[in-house]
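Asker: mind looking at a prediction? Sequence and model below.
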Amino acid sequence: MQTNIASTETRTETLKSLVYSSVAVAPFNDAELDALLLQARARNEALGVTGMLSYRGGSFIQFLEGSEEHVAELMADIEADPRHTDVRILIDERISERQFSSWTMGYQRMRTTETPVPAGFRDTFTDLEQGADDVITARAASELTFWFKVRSAR
């Protein structure tokens, strides 16, 4: 869903970017994902939070950005949500501007590959899921953000 939350922000507001991963307790079908997105978009719009959600093979990666207070409030609700487990904060930082200012919750369906990946191939989603170290996590988050923006512009 597109919106323009960034245009209503004040210059003095401290923005926070938070990226987390989690594992679905049970796989989500398309209808369940659509319902989740409707719920997330309404809540995010009410709080002035923007971001994107990725789901693949039972795992979520979500980017949230907004005021520190609202992101923390939303994250507390997300951590308490019984539909997923193993919530891991991958990135938690202050930012000067939003990356997803047009989306209350952008979403792109991702497919799990059926065949083994070639030797030396990196999988950005897996890099984020595993969160091996800060450098790999930051690079993977940047790559997934770029991938999402390119796909959404089509």
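Answerer: That came through fine.

Asker: every contact and neighbour count from this point should use C-alpha atoms.
Answerer: Will do.

Asker: got the contact list for the residue lying closest to residue 16 once chain neighbours are set aside?
Answerer: Counting by CA to CA, 6 or more residues apart in numbering, the nearest residue to residue 16 once its immediate chain neighbours are dropped is residue 94, at 4.4 Å. Residue 94 makes contacts with 14-17, as judged by CA atoms under 8 Å, 6 or more residues apart in numbering.

Asker: let's see that with 7 Å instead.
Answerer: 15-17 (CA atoms under 7 Å, 6 or more residues apart in numbering).

Asker: and the strands in the chain, which stretches?
Answerer: Counting by DSSP state E, the chain has strands at residues 15-24, 50-56, 59-67, 84-95, 106-109.

Asker: okay, one more to line up with it:
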Amino acid sequence: MSADDTTLLSLVYTSRAAAPFRETALTHLLEQARSLNGARDITGMLLYRGERFIQVLEGPAHLVRGLARTIGRDVRHRDMRILMEEPIEERQFEDWTMGYRSLQGERDHAPAGFRDSFADLEYADERSTTLRALAELSLWFRVRADRSVTV
């Protein structure tokens, strides 16, 4: 067994939808991802807004990298860019097979200092910008997910 088989990896990418997704298409994509990723021991978070995806994938390094290659060839995506890839000690999204939040059409605003977009990550070259943005998006997603459970 190689280290790549046992090392947990977190990979974050952004891409653009090749064509706008309707809510039913997003639901189908989510169901497919949950099924396939659950069988592969891959967890993560998926956000979609303004024809852009950002996804965090976590799991065994060789499986996460293989899935990223598959996504990069998927005709539903274009302009895929890996923002971050690093070994992790533990999963940030272990509670979800694939956490999901469609930001399409949501009109409530994030508190001052938080973001509701990730457009600036598309061209960010500074690692600290990417890490800060991902932490903010992760927090936003978790707060929203918790709020929807308690409402």
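Answerer: Perfect, I can see it now. Predicted model only: the values in this text are computed from it and were never measured.

Asker: with the contacts of residue 94 of the first structure in mind, which one is nearest to residue 142 of the first structure?
Answerer: Nearest to residue 142 of the first structure among the contacts of residue 94 of the first structure, counting by CA to CA, is residue 17 at 12.3 Å.

Asker: mean deviation of the biggest helix by length in the first structure from the second structure?
Answerer: When the first structure is parsed with DSSP state H, its longest helix is helix 134-153. Averaged over the aligned pairs, helix 134-153 of the first structure sits 0.7 Å from the second structure after superposition, using mean CA distance after the TM-score superposition for the first structure.

Asker: tell me, that helix lands on which residues of the second structure?
Answerer: The counterpart of helix 134-153 of the first structure in the second structure, using TM-score structural alignment, spans residues 127-146.

Asker: before we move on, the earlier item: what does the longest helix of the first structure rub up against?
Answerer: 90, 124, 127-128, 131.

Asker: again, only using 6 Å
Answerer: Residues outside helix 134-153 of the first structure that contact it (CA atoms under 6 Å, 6 or more residues apart in numbering): 124, 128, 131.

Asker: please name the nearest non-neighbouring residue to the first one.
Answerer: Nearest residue to residue 124 of the first structure, sequence neighbours excluded (CA to CA, 6+ apart): residue 140, at 5.1 Å.

Asker: the one you found: how many residues sit nearby?
Answerer: Residue 140 of the first structure has 21 neighbouring residues, counting by other CA atoms under 10 Å.

Asker: distance check, it against residue 133 of the first structure.
Answerer: 11 Å (CA to CA, to the nearest Å).

Asker: which residues in the first structure does stretch 18-35 of the second structure align to?
Answerer: Under the criterion TM-score structural alignment, stretch 18-35 of the second structure matches residues 25-42.

Asker: which residues does the spatially most central residue of the first structure contact?
Answerer: Among the residues of the first structure, residue 62 comes closest to the average C-alpha position under CA atoms, centre = their mean, at 1.8 Å. Shown in contact with residue 62 of the first structure (CA under 6 Å, 6+ apart): 19-20, 52-53.
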